[in-house]
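Enquirer: The sequence and its predicted three-dimensional model are supplied below.
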Amino acid sequence: MVKTYKIAVIPGDGIGIEVMQEGIKVLNTLEKLNKDIKFIFDWYDWGCEYYLTTGKMMDDDGIEKLKSYDAILLGAVGFPGVPDHISLRDLLLKIRQEFNQYINLRPIKLLAEEDCPLKNKGVKDIDMVFVRENTEGEYAGVGGIQREGTEEELAIQTSVFTRKNTEKVMEYAFRLAKSRNKLNKVTSVTKSNALNYSMVFWDKIFKEKAEQHKDIKTETFHVDATSMYMIQRPESFDVVVASNLFGDILTDLGATLQGGLGFAAGANINPEREYPSMFEPVHGSAPEIAGKGIANPIAMIWTVKMMLDFLEHEDLGQKIMGAIEEILKDRKKLTPDLGGNGTTSEVGDMICEAIKK
């Protein structure tokens, strides 16, 4: 019996459009090799160019349109001339919050020794996963600006942490640590010495969850100390659970540890599957290299692997990871960010050929 998946494709802006083509190419290759799986793609041209034409980042009924899909693939969002808070909040954050994608999952795994920026560290040392709270926290969007344009202008930004959501995020992290069976450890990122309400609340719930999972080791570090330890001893991390803002910042540092943003895959997950989950690379739209055909598509293709894992096709996901690791052996054919002279499309082709083999 053929399993058919409807995928909403939002290439977005800049290099998002280029790398998305390679992600779809990989899925088409897998479909040809596996007669029991089929993908139906619907493309949506939402993003900053759409905003410059229409004054909005997505259709007014965009959320309703997306509800029927099994998953959403997003390339990247952002373009000069469109304020970042508009491009982010009116598309990406809107989808995350409307579809209760409260888990942001970001793997940080070094695949090749050559890409490690740290001395005396290697593939065996850098293998962690961040579980980032994804719908509230510092990005809840609560606040406002008063007396705008006067000397008394005042900006207020309020973080929102609910017990229900915080518990679910931490529970997900503990279950993930158990399934990974690496260090069987969860690290919580906090800043409770300065944030005496939100992060004290976060610490309290983490302690409660730790009591429920005594078979899992735990540790808690302030966000500044966490960033230091990620550089000094990345091998000590397994699963890291963090708030929306702290997780966002630390995973960019993590991307550097694994060789750059060209490896940074991500997933926005609704674990209960009440709504479609969304899968996106973390690298952004990179307008400075858009249109040159040199963007690294590995993050997008790794993101496709995460989507297949979520759709319970881990075997196909493993084929993708094996192919990525294989093509990293020939450095000259990789994109310029990895020291090669290959193009986006050529790297995608190489991954597809490796999958076939």
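Expert: Now that the structure is in, tell me what you want to look at.
Enquirer: use CA for all of it now, contacts and neighbours both
Expert: Fine.
Enquirer: Identify each buried residue in stretch 345-357, please.
Expert: Using 16 or more other CA atoms under 10 Å as the test for burial, stretch 345-357 gives 345-352, 354-355.
Enquirer: nope, stretch 3-18 is what I was after
Expert: 7-18.
Enquirer: cool, stretch 161-180 as well?
Expert: Buried, per 16+ other CA under 10 Å, within stretch 161-180: 161, 165-167, 169-174, 176-178.
Enquirer: same thing with stretch 154-161?
Expert: Buried residues in stretch 154-161 (16+ other CA under 10 Å): 159, 161.
Enquirer: all strands for the stretch 1-150 of the chain, in order.
Expert: 3-12, 37-43, 71-76, 103-109, 127-133, 137-146 (DSSP state E, counting those that start in this stretch).
Enquirer: Now distance to L91 too, for these, in JSON lines please.
Expert: What follows is the strands of the stretch 1-150 of the chain, written out as JSON lines (distance: least, CA to CA, whole Å):
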{"stretch": "strand 3-12", "distance to L91": "10"}
{"stretch": "strand 37-43", "distance to L91": "15"}
{"stretch": "strand 71-76", "distance to L91": "10"}
{"stretch": "strand 103-109", "distance to L91": "16"}
{"stretch": "strand 127-133", "distance to L91": "18"}
{"stretch": "strand 137-146", "distance to L91": "14"}
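Enquirer: here's the one I want to compare it with:
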Amino acid sequence: MNHRRHRIATIPGDGIGHEVIEAGQEVLEAAARKFGFSLNWTEFDWSCDRFQNTGQMMPEDGIDLVREYDAIYLGAVGWPTVPDHVSLWGLLIPLRRELDLYANVRPVKLFEGVKCPLADRKPEDIDFVVVRENVEGEYSKIGGRLYEGTPQEAANQVAMFTRHGTDRIMEVAFDLAKRRRKHVTSATKSNGIVHTMPFWDERFKAATARHAGVETAAYHIDILAAHFVLHPDWFDVVVASNLFGDILSDLGPAVAGSIGIAPSANLNPARKTPSMFEPVHGSAPDIAGKGIANPAAAIWAGAMMLEHLGETQAAEAVINAMATTLAQNETRTADLGGTEDTRQSVAAVLAAL
């Protein structure tokens, strides 16, 4: 039997990205040893620090350099000395678009031992996934500025929704729901956004007709945000446009206790390009270099990467080990009310694994 090898491009990025990626790699290496496969890592220095030195977040041929890997493991992007739109459009967004990572999948789960900000909610009440369209929608690059710096200054931004792009993200959501609790909720705003959102509703209705046996619901984004807080137990899979999905996939983890443990998968479901896995949290300049960053999100994102690579037993074991450490105050990091630093947290996960 051939030994399974997976080639991973790592991009630690900025700030605590370096700390959490290193932590995640240590846990994933332990899982690989336990379950009989290997992970071959290649690190790329693409970051705001690189931008300061070269004027580019990544080299011109950066996309081609990572295209041949099996997956990408990303830490965090952003630093106060570089405007956010420069760092994101110089690295993260080109990776998503040019590799066609059109499905952003973000699980939301309340773990035992993590304090929920919602009264009387238990882990069984909060367990859903936000599926966000990741390459078009409201985040298109179509638009511009006129008469800059004058009283007549104007800005225009076009939201681009295609049938191809909308239908395929619906398919991802419905296929995922069939493996879970068979329910999909659509985020819309067709009562106020009169062209793109009625189109989105039509494509959701068409997807519903294609997937018998999956129950559905649709809510306008404003009341849907309220329902995340008031009724998180209603949700299984939530499908949303780029903007709405971006917002909901931060609100969801906050409802579940902490955005600091939230992971994200940027998927090319057809597997024509390497998918990318990252923690949702940012580069956290205020704690960078202090050794206290919570590695849970990077570890969970790493587990999602293992699952995508077909290492399902290892992925489950990593998540279970992480859950074990979150359940105990003495093995949680300070941001979750515990006492551990990054290294101690990793050691606890390794022990549980």
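Expert: Yep, it's here. As the structure is a prediction and not an experimental result, all values here were calculated from the model.
Enquirer: quick one: what's aligned to A334 of structure 2 in structure 1?
Expert: Using TM-score structural alignment, the equivalent of A334 of structure 2 in structure 1 is P336.
Enquirer: residue contacts, A173 of structure 2?
Expert: 131, 184, 237-239 (CA atoms under 8 Å, 6 or more residues apart in numbering).
Enquirer: so of these, which ones are in strands?
Expert: Per DSSP state E, strands hold the following members of the contacts of A173 of structure 2: 131, 184, 237-239.
Enquirer: For H227 of structure 2, state which of these is nearest.
Expert: Checking those against H227 of structure 2 with CA to CA, the nearest one is V238 at 12.0 Å.
Enquirer: Map the closest one across to structure 1 for me.
Expert: By TM-score structural alignment, V238 of structure 2 lines up with V240.
Enquirer: Columns distance to K121 of structure 1 on top of the buried residues of stretch 3-18 of structure 1, output as JSON lines?
Expert: JSON lines is the format used below for the buried residues of stretch 3-18 of structure 1 (distance: CA to CA, whole Å):
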{"residue": "I7", "distance to K121 of structure 1": "38"}
{"residue": "A8", "distance to K121 of structure 1": "39"}
{"residue": "V9", "distance to K121 of structure 1": "37"}
{"residue": "I10", "distance to K121 of structure 1": "37"}
{"residue": "P11", "distance to K121 of structure 1": "35"}
{"residue": "G12", "distance to K121 of structure 1": "36"}
{"residue": "D13", "distance to K121 of structure 1": "35"}
{"residue": "G14", "distance to K121 of structure 1": "33"}
{"residue": "I15", "distance to K121 of structure 1": "31"}
{"residue": "G16", "distance to K121 of structure 1": "31"}
{"residue": "I17", "distance to K121 of structure 1": "34"}
{"residue": "E18", "distance to K121 of structure 1": "32"}
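Enquirer: For those residues, which two are the farthest from each other?
Expert: Going by CA to CA, the pair spanning those furthest: I7 and G14, at 20.8 Å.
Enquirer: circling back: which one of the buried residues of stretch 3-18 of structure 1 is nearest to G149 of structure 1?
Expert: D13 (32.3 Å).
Enquirer: got the contact list for that closest one?
Expert: 47-49, 75-79, 285.
Enquirer: Out of those, which sit inside helices?
Expert: 48-49 (DSSP state H).
Enquirer: Redo the contacts of D13 of structure 1 as JSON lines? Include distance to L328 of structure 1.
Expert: Formatted as JSON lines, the contacts of D13 of structure 1 follow (distance: CA to CA, whole Å):
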{"residue": "G47", "distance to L328 of structure 1": "32"}
{"residue": "C48", "distance to L328 of structure 1": "33"}
{"residue": "E49", "distance to L328 of structure 1": "34"}
{"residue": "G75", "distance to L328 of structure 1": "22"}
{"residue": "A76", "distance to L328 of structure 1": "24"}
{"residue": "V77", "distance to L328 of structure 1": "27"}
{"residue": "G78", "distance to L328 of structure 1": "29"}
{"residue": "F79", "distance to L328 of structure 1": "30"}
{"residue": "S285", "distance to L328 of structure 1": "23"}
